[in-house]
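Asker: Okay, sequence plus prediction incoming.
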Amino acid sequence: MPKKVKVADMVKQFQLEVISGENGLKRPIMTADLYRPGLEMAGYYAFHPKDRVQILGKTELTFFEGLSSEDRQERMNRLCAPEETPCIIVSRGLDVPIELLSAAHESGIAVLRTQMATTILASRLTGFLENRLAPSTTIHGVLVDVYGIGMLISGTSGIGKSETALELVKRGHRLVADDAVEIRQTADHTLIGNAPELIRYLLEIRGIGIINVMTLFGAGAVRTSKKISVVCKLENWQQDKQYDRLGLDEETTRIIDTDVPLVTIPVRPGRNLAVIIEVAAMNYRLKRMGYNAALQFTNKLTESLNDDMDDLD
């Protein structure tokens, strides 16, 4: 089921003035796209995106004032007719046309006003709606900011995710979420993870219980959200399984609709998982900068073998 934001949520967030249509505050907003009905003020409604929040700025209202009284009422009646239209916002604190109030009252659409400039309003509204309407999911795991890289640590219960996160925090990195990670996907397929408010800054360590990381280690040991760049999957060491020893095979895992690099780390006694995850984060940064140690090693090995073959010839 698609996510929804009510008009009332937007009014509260931006402290918009409700001019009329309080019953319309319950209407849902289904898309983050906004619309300025300039062509509609001129009478062209063929492709009017009626499911978007409509913004009337100085340009639209100045043109509207030059119309005849009959045209003004007709344009506003058509603008307010669709039941899908969430609301209409007048920017810059401009006077709201009487024709708009009349048509909105008949349709039950909320008419709102703000002192913000139209472009600033559109930018802030878009960011707010994209954040609230973004596809989201909740994953069992731990999210840690390691050297500026969002590392999502996954694995079965009891594998050592929280203990690894605690060691990373002690080494100067920052905890984002433990146990449950809420993930939302932005319009550009970026995954942003954060902790549910109930367990924010908390870490569960078996044998000790729940600890507050911010209280114990300070505000610099936590952050509220982080872009997820790499998934580190912890699994028990399997003797008969072939693990990647060179790093040439780059695996990915899909979260919502986005593929994320996957690093599988076998767990066995004596392995320092925190150090391994640190190295995985640094290696990811190097790859993003264009340096791949495994690929460079393979190229050098190939050149060496070719030189040996030439010597035999």
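Answerer: The structure has been received and is ready for your questions. Remember, it's a predicted structure, so these values are computed and weren't measured experimentally.

Asker: rest of the way, CA atoms for contacts and neighbours
Answerer: Fine.

Asker: Helices along this protein, start to end?
Answerer: Applying DSSP state H to the chain gives helices spanning 7-14, 38-41, 58-65, 69-80, 98-107, 118-133, 161-170, 213-217, 273-288, 293-312.

Asker: Most tightly packed of those?
Answerer: Counting by mean count of other Cα atoms under 10 Å, helix 161-170 has the highest mean neighbour count of the helices of the chain, with a mean of 20.

Asker: for that one, packing partners?
Answerer: With contacts taken as 3 or more Cα pairs under 8 Å, 6 or more residues apart in numbering; DSSP states H and E, helix 161-170 sits against strand 142-146, strand 149-155, strand 174-177, strand 202-205, helix 273-288.

Asker: Got another one to weigh against that:
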Amino acid sequence: MADKKFTVLDLLDLELSGHDALDLKCIAGRRGLPRAITVPELNRPGLALSGFYESFASNRVQVFGRGETAYLQKLHKEKNTDSIRNFFRSQMPCCIFTYNLEPTEDFRRIAEESYCPLLQTSLTSTEFSNRIIRVFANQFAPRQTLHGVLVEVYGIGILLSGHSGVGKSETALELVERGHRLVADDIIEIRCVNGNIILGRGANTVISHHMEIRGLGIINISQLYGVGAIRDQKEVQLIVQLEDWNSAKAYDRLGTEQKYKELLGVKVPVLEIPVRPGRNLPIIIEAAAMNERLKNMGYNSAKDFNQNVLKWIETGEAQTVYNGNDDSY
């Protein structure tokens, strides 16, 4: 569910463009625009209009296509307003007419009396349904905020995390300088879409493409490096945990055991990278991004190396080399 109530008015006010645009306008029932949309699903109300109300999903947005509108014309010719009044006795969020279809005068009048918004779109029923389902998936997605920096490196969304002052912003700035893109700095909002995809963006879209660099202050990445250096959102595919070097800790040197962190119920791979003077973190993160791309393509460098070593041992070459080295002393 969304963190706050999502209303019909919010649906109308969404700034969507291109293949996401819904092309919606309100044609009646404006007093009902504050009604909440609580279920991210649609319903075609043909059976309900004909008088069958068992299992009627009245809590969903009602979509009227050519078939439903033709049935309304039939009710109008028969002067059958009782069916329409029975229909509006159910509290539904709104009714949406596709193909720029117009409701009958009876339907419009009773909708006004019931404070039920009537919306209209030029899209076909199928196309509108596909688009609004995507909108609902975004609006109703579980979400939370995290502290870190989100960057895109070689097409991989990487969340840089770690304690304050460890060097997340400086590392991200170097990555941008090397041609990669910044999604957001400091406060990241993540959303779980389709149950298995974590999308991240700036919690505040106004300042998300600004960075705070200690000793320098606030800088605007899009102004300094151009719009090609930023992205509005990106899937979180890898978490890089930056931490101060601890000589007592055993860091992974082979990479055969992958660690994960659960974000909104989705497991995301984690790399722990120790920070110490002289380590080139941007290059390490670039290598991690390319390695993650190889894993997504089905190739795991660490496992392949491990299998090659085992094969080498099984062939007896290792014993020969060992004995040879022993004889040389």
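Answerer: Thanks, I have the structure now. All of these numbers come straight from a predicted model, not from anything done at the bench.

Asker: related to what we said a few turns ago, tabulate the helices and strands packed on helix 161-170 of structure 1 (a markdown table), appending distance to Ala187 of structure 1.
Answerer: Shown next, in a markdown table, are these (distance: least, Cα to Cα, whole Å):
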| stretch | distance to Ala187 of structure 1 |
| --- | --- |
| strand 142-146 | 21 |
| strand 149-155 | 19 |
| strand 174-177 | 22 |
| strand 202-205 | 30 |
| helix 273-288 | 22 |
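
Asker: Same list, the helices of structure 1, but as JSON lines with distance to Ala180 of structure 1 please.
Answerer: As requested, these are exported to JSON lines (distance: least, Cα to Cα, whole Å):
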{"stretch": "helix 7-14", "distance to Ala180 of structure 1": "26"}
{"stretch": "helix 38-41", "distance to Ala180 of structure 1": "46"}
{"stretch": "helix 58-65", "distance to Ala180 of structure 1": "46"}
{"stretch": "helix 69-80", "distance to Ala180 of structure 1": "43"}
{"stretch": "helix 98-107", "distance to Ala180 of structure 1": "43"}
{"stretch": "helix 118-133", "distance to Ala180 of structure 1": "19"}
{"stretch": "helix 161-170", "distance to Ala180 of structure 1": "11"}
{"stretch": "helix 213-217", "distance to Ala180 of structure 1": "16"}
{"stretch": "helix 273-288", "distance to Ala180 of structure 1": "19"}
{"stretch": "helix 293-312", "distance to Ala180 of structure 1": "33"}
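
Asker: For Ile183 of structure 1, find the nearest of those helices.
Answerer: Proximity to Ile183 of structure 1 (Cα to Cα) singles out helix 118-133 among those, at 11.2 Å.

Asker: That closest one corresponds to what range in structure 2?
Answerer: Residues 125-140 of structure 2 are where helix 118-133 of structure 1 lands when matched by TM-score structural alignment.

Asker: now do stretch 22-42 of structure 1
Answerer: Counting by TM-score structural alignment, stretch 22-42 of structure 1 corresponds to 30-50 in structure 2.

Asker: In the matching stretch, which residues are buried?
Answerer: 30, 32-38, 40-46, 48-49 (16 or more other Cα atoms under 10 Å).

Asker: now do stretch 197-216 of structure 1
Answerer: Residues of stretch 197-216 of structure 1 classed as buried: Arg200, Tyr201, Leu202, Leu203, Glu204, Val213, Met214 (neighbour count, 16+ other Cα under 10 Å).

Asker: residues touching the counterpart of Ser114 of structure 2 in structure 1, list them.
Answerer: Aligned counterpart of Ser114 of structure 2 in structure 1: Ser107 (TM-score structural alignment). Counting by Cα atoms under 8 Å, 6 or more residues apart in numbering, Ser107 of structure 1 touches Cys80, Ala81, Pro82, Glu83.

Asker: May I ask which of these has the most neighbours?
Answerer: Cys80 (26 neighbours; other Cα atoms under 10 Å).

Asker: thought it was touching Ala104?
Answerer: Yes. Between Cys80 of structure 1 and Ala104 there is a contact under Cα atoms under 8 Å: 5.7 Å.

Asker: Just tell me the aligned range of the lengthiest strand in structure 1 in structure 2.
Answerer: Using DSSP state E to define each element, structure 1 has its longest strand at strand 258-267. On the basis of TM-score structural alignment, strand 258-267 of structure 1 is assigned to residues 266-275 in structure 2.
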